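A.B. asks: Make a model of this:
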Amino acid sequence: MNLLNNALIQIPEPGNEPVYDYSPGSSERIILEAALAEAAAQTIEIPLIIGGKEITTGDLGRVVMPHDHKHLLANFHKAGTEEVRMAIDTAVSTQAEWQSLRWEERCAIFLKAADLLSQKYRFLINAGSMLSTSKNVLQAEIDAACELIDFLRFNVYFAQQIYREQPKSSPGIWNYMQYRPLEGFVFAVTPFNFTAIAGNLPTAPAIMGNCVVWKPASSCVYTPYLFMKILEEAGLPDGVINFIPGSGAKVGEICLADPHLAGIHFTGSTAVFQKMWKTVGENIEKYESYPRIVGETGGKDFVFVHSSADVEQVVTALIRGAFEYQGQKCSAASRAYIPKSLWPEVRKGLERGYEKITMGPPTDFTHLVNAVIDRSAFTSITKYIDHAKNQPDAEVIIGGGYDDSVGYFIEPTIILAQDPRFKTMVEEIFGPVLTVYVYEDATYEETLELCDESTPYALTGAIFARRREAVSLALKKLENTAGNFYINDKPTGSVVGQQPFGGGRASGTNDKAGSFTNLLRWVSPRTIKETFVAPTDFSYPFMKTK
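C.D. replies: Down below sits the predicted model:
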């Protein structure tokens, strides 16, 4: 007997988690510094977690500090074929029990996890984020702590919002809607750059009653493992989320071929997502139902400046938008269109700003810029910089240096391109590289159209202008160029519940993480009509002769 059947329980209305500033001498800074020292002093072992059991395979990957790549933080076990199949079977067999819990009971687990993150484990997960992914203290705080807390609290509130949405009824008839979880398992594939995204992708479907197979990025296993342990402490039943680090190709091949695949929740590269979608299409006849495919992928995000813009605001937005977390955000400012009349002032402002930027390990809180995630990223990004250095129609005007002897450090780099379709102006780089194109003031409208047509992506973008008609024209011309559009602000930093995040075109399915629309993807509604007194005569009035 479920004792809660006689209660209409209300989810507390959430607010965004306050961001600590970690100013010198503050208590939170002192505690975090101790957590950093403790985490750096040990090497942990990260197992798979399947059905609540920790499993070791002996096939190990390494977690190192990107800013000190000889420093080993952890060894993690990689899933093989047997473990992936075990995770799938466990998720499928657990679902009936998980969805039988009242939705409020499921939500209580995630609300508790949010409070554990906010209080008991805030500094541990921030320290893990700083050390394992080379984030400065602010970037770790707004991601690994605040945004992940927000996802948990807002998502359970959105779940209640969905369940409350019910159809109208007519006299003698009661209509209602059941929001069932999907049949099968959800495959969550998470990226390296945000612990919050890594935590949201498996938990959003789980809140709605689904069971999940979670494959974190091999370059971000440390904080997802910490979060998995927090979920266990919060009371998540065994088998609801199954944690299987490993080769993306190996894990993906098995999961995408399984007939129980019910959904994919993905954040990562456009190429990988397109390949996954193609694989689903090739296997479509095998599945027990059509899988839901939700993805947030690449971006070539822009800042477009009108001649009426405030130069200091533009400079600040470009530096923060392009270089925070080394440009390793899918929303990072990667291309800028600057009017010729403002370019001399903007360039001087960027040069002055660059002189103030320092780069180094995140344990030194004075640094804005830290290391990129790994050697593969370092190699890919520096190839773009070298290409620009060797082309006649482009010039590296700021930065351009790099060094991987201790950590994977790349200077904030600004390229001035003569061609608006220059390689670094149109291709995703995912690093601290901003390319600027200077346009004639009189060609504002034509250049807006050029911005729209230059890349296949449509994730984030910004317009800077004082004149409202210029903003209005940009909103019109760039309507389909960005799923998140910013007016007089940098194109990064979306907040759960305030700016639901996602883009279209080659940037994803635009299912808006941080809103109820994402959670709708993880349910299969059933309409129920109950007639209280059913008719007993099949004939209708029109059939009568008189």
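A.B. asks: only C-alpha atoms for contact and neighbour calcs from this point on.
C.D. replies: Will do.
A.B. asks: which residue sits closest to the residue nearest the centre of the chain, ignoring its sequence neighbours?
C.D. replies: For the chain, residue 197 is the residue whose C-alpha lies nearest the centre (CA atoms, centre = their mean; 3.8 Å). Spatial nearest neighbour of residue 197, excluding adjacent residues (CA to CA, 6 or more residues apart in numbering): residue 190 at 6.9 Å.
A.B. asks: picking that back up, residues contacting the residue nearest to the centre of the chain?
C.D. replies: Contacts for residue 197 (CA atoms under 8 Å, 6 or more residues apart in numbering) come out as 148, 190-191, 267.
A.B. asks: Next up, identify which helix or strand it is on.
C.D. replies: For residue 197, the host element (DSSP states H and E) is helix 195-207.
A.B. asks: Tell me how far that helix lies from the chain's centre.
C.D. replies: 9 Å (CA atoms, centre = their mean, to the nearest Å).
A.B. asks: could you say what helices and strands the helix or strand just after it packs with?
C.D. replies: Next helix or strand after helix 195-207 toward the C-terminus (DSSP H and E): strand 211-215. Strand 211-215 sits against helix 81-100, strand 185-189, helix 195-207, strand 241-243, with contacts defined as 3 or more CA pairs under 8 Å, 6 or more residues apart in numbering; DSSP states H and E.
A.B. asks: again, only this time at 10 Å
C.D. replies: The contact analysis (3 or more CA pairs under 10 Å, 6 or more residues apart in numbering; DSSP states H and E) places strand 211-215 against strand 48-50, helix 81-100, strand 185-189, helix 195-207, strand 241-243, helix 248-257, strand 261-267.
A.B. asks: could those go into TSV alongside distance to residue 399?
C.D. replies: Below are those laid out as TSV (distance: least, CA to CA, whole Å):
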stretch	distance to residue 399
strand 48-50	41
helix 81-100	44
strand 185-189	34
helix 195-207	29
strand 241-243	40
helix 248-257	34
strand 261-267	30
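A.B. asks: Could you also give me the structure for this next sequence, so I can compare it with the first?
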Amino acid sequence: MYTYETLLAAITVEGGREVHNPATGELIGRVPTHTAADVDAAIDRAEAAQPAWAALSDEERVGYMNKIADAIEANAEALAELLSREQGKPLNGPNARFEVGGCVAWTRVPAGTPLPVEVVVDDGETYAEMHYRPLGVVGAITPWNWPMMIAIWQIIPSLRMGNTVVSKPSEYTTLSGLALNHILNTVLPAGVLETVAGAGDLGARLVESDKIAKIMFTGSTRTGKKIIEASSGNVKRLTLELGGNDAGIVLDDVDPKAIAEGLFWGAFINTGQTCAALKRLYVPDSIYDEVVNELAAFAAQMPMGQGLDEQNVLGPLQNEMQFNVVDRLVESAKASGARVVMGGNPDRDATGYFYPTTLIADIDPANELVTEEQFGPALPIIRYSDLDEAIRMANELEVGLGGSVWSSDRDRARAVAARVQAGTVWINSHGTINPFVPFGGAKQSGYGQEFGVAGLKAVAQPQVIQG
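C.D. replies: Coordinates of the predicted model:
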């Protein structure tokens, strides 16, 4: 079992690129910067290990998955502390310890999900079965907002289905990716999980390689489009979870106080740095002020600060780039005359990338803070008088990862949800994912599904055997 110090020592390198805590600026450690040749060598090792891994029975691979879950659990506190220091998220609340716990859940559930051979036709004349075979080597490209849990979403189903994996953590959270994969590799045979560390050019190398059968990518729509273009040469399989700008629609029959906590965490989980967070909220005239006031009252109770302080539940933005995006969009909203209910006043000279919890009311629906993904702790609240118009505004953007409807009448909420163009629409919550429930985007928020049986099938080659 590792402590934070021994885990850090196992993954850091002398003379490597410096990694700093986004809350304090302190140096945490140093990480390697791999080359294109390093990527090619990692791919070769994964390719060489894949036949023996695929030759194991499903039960044997499931056994490895359960040992991985045990290993993550045994090292959970060390992983959570490293994650908090590098990513910035607090230990408590739905943050670092929560994320490491999610790694365990998203390991045990795919391991325990049966995927039997499917008999698709058996009518006395024709007999056909559907099997799911390994693809080969999967390239897993992971973002910086949930760097451990999203890596597990990519790695574990791929391994379960007999593939090997070359994993590339984000350059912003390389330590977190290295630490998690180090723990996995205390269990796995050599070559089954390889890790490469560096910038986006290494991800491009994975995409371009003819030896990579599939890419799993979570990140921006812009990068996703580049991956699609680069993969066309060898018709590489893709699962893409891309940018979102999720809309929440409040109906006029809710109790504003009752939904305030759900709205807050839907928007501000991980300090707003979540692809499927609530990023624009549409509220009817009749209860607009009540909803805004109740949400502000709840938000005011949520402490923000350094992640290792046990009382905090909100942390800094992970990097300066993202701080500048949020700052620019909020300033645009302020300049347009929108009302700042709380926040919107960062200390730009302070240490750490802290942006205060910000609520912006009475904002033009066409303002940049509404139409662009802020990916941070700033929520625009748009007033509406006609429900059809609210649905139209929710659907008018090119993205469609998630959405939500808030109502005391579930049937009415379901009817509205059916009209929202998103891969997942939640009722009276937002972003509450489940390892048994398929998850994926609509429109330019990507394609392919993760989680559950659908997620296992997505990292396998369907094969029909007929006769």
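A.B. asks: that older thread, relative to residue 515 of the first structure, which of the contacts of residue 197 of the first structure is nearest.
C.D. replies: residue 148 (13.6 Å; CA to CA).
A.B. asks: The second structure: which residue goes with that closest one?
C.D. replies: Correspondence of residue 148 of the first structure to the second structure, assessed by TM-score structural alignment: residue 103.
A.B. asks: That match touches residue 149, doesn't it?
C.D. replies: Yes - counting by CA atoms under 10 Å, residue 103 of the second structure touches residue 149, with 5.0 Å between them.
A.B. asks: The spatially closest residue to residue 122 of the second structure that is not a sequence neighbour: neighbour count?
C.D. replies: Distances taken as CA to CA, 6+ apart place residue 128 nearest to residue 122 of the second structure, at 6.7 Å, with adjacent residues excluded. Neighbours of residue 128 of the second structure under the rule other CA atoms under 10 Å: 15.
A.B. asks: So what's the gap between the one helix or strand residue 128 of the second structure maps to and the chain middle?
C.D. replies: If you go by DSSP H and E, residue 128 of the second structure is part of strand 127-134. Distance of strand 127-134 of the second structure from the chain centroid (CA atoms, centre = their mean) equals 31 Å.
A.B. asks: cool, and stretch 21-39 of the second structure?
C.D. replies: Distance of stretch 21-39 of the second structure from the chain centroid (CA atoms, centre = their mean) equals 21 Å.
A.B. asks: Could you do stretch 172-179 of the first structure as well?
C.D. replies: The chain centroid and the centroid of stretch 172-179 of the first structure are separated by 35 Å, computed with CA atoms, centre = their mean.
A.B. asks: Next, the residue mapped onto residue 338 of the first structure from the second structure: secondary structure please.
C.D. replies: Residue pairing (TM-score structural alignment): residue 338 of the first structure is matched to residue 283 of the second structure. Here residue 283 of the second structure is recorded as strand under DSSP: H, G, I helix; E, B strand; the rest coil.
A.B. asks: Contact partners for residue 283 of the second structure?
C.D. replies: With contact taken as CA atoms under 10 Å, 6 or more residues apart in numbering, residue 283 of the second structure is in contact with 248-252, 289-292, 381-385, 387, 390, 406.
A.B. asks: So for residue 103 and residue 149 of the second structure, which residues contact both of them?
C.D. replies: Shared contacts of residue 103 of the second structure and residue 149 (CA under 10 Å, 6+ apart): residue 180.
A.B. asks: hmm, back to that, mind giving me the packing neighbours of the strand holding residue 128 of the second structure?
C.D. replies: Using 3+ CA pairs under 10 Å, 6+ apart, strand 127-134 of the second structure is in contact with helix 36-55, strand 118-122, helix 149-160, helix 452-458, strand 460-466.
A.B. asks: aligned partner of residue 302 of the first structure in the second structure?
C.D. replies: With TM-score structural alignment as the criterion, residue 302 of the first structure lines up with residue 247 in the second structure.
A.B. asks: could you say which helix or strand contains that match?
C.D. replies: Here residue 247 of the second structure is assigned to strand 246-250, by DSSP H and E.
A.B. asks: Could you list every helix and strand in contact with that strand?
C.D. replies: Under the contact definition 3+ CA pairs under 10 Å, 6+ apart, strand 246-250 of the second structure sits against helix 256-268, strand 278-284, strand 378-384, helix 387-395, strand 399-400, strand 402-406, helix 410-417, strand 424-427.
A.B. asks: what comes up buried for it?
C.D. replies: 246-250 (16 or more other CA atoms under 10 Å).
A.B. asks: hmm, back to that, between the helix holding residue 197 of the first structure and helix 81-100, how many degrees?
C.D. replies: Counting by axes from the mean of the first three to the mean of the last three CA atoms, to 10 degrees, helix 195-207 of the first structure lies at 60 degrees to helix 81-100.
A.B. asks: Regarding the match of residue 148 of the first structure, what is its secondary structure?
C.D. replies: Classified using three-state DSSP, residue 103 of the second structure is helix.
A.B. asks: how many neighbours does it have?
C.D. replies: 24.
A.B. asks: dump the residue contacts of it.
C.D. replies: 68-69, 72-73, 76, 97, 148-153, 156, 180.
A.B. asks: and if we set it to 8 Å?
C.D. replies: 69, 72, 148-149, 152-153.
A.B. asks: Kindly reformat the residues you listed as TSV and extend each row with neighbour count.
C.D. replies: Below are the contacts of residue 103 of the second structure laid out as TSV (neighbours: other CA atoms under 10 Å):
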residue	neighbour count
69	21
72	22
148	27
149	24
152	24
153	22
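A.B. asks: of those, which stay in contact in the first structure?
C.D. replies: Retained in the first structure by both residues aligned by TM-score structural alignment, their matches' CA atoms under 8 Å are the following of these: 69, 148-149, 152-153.
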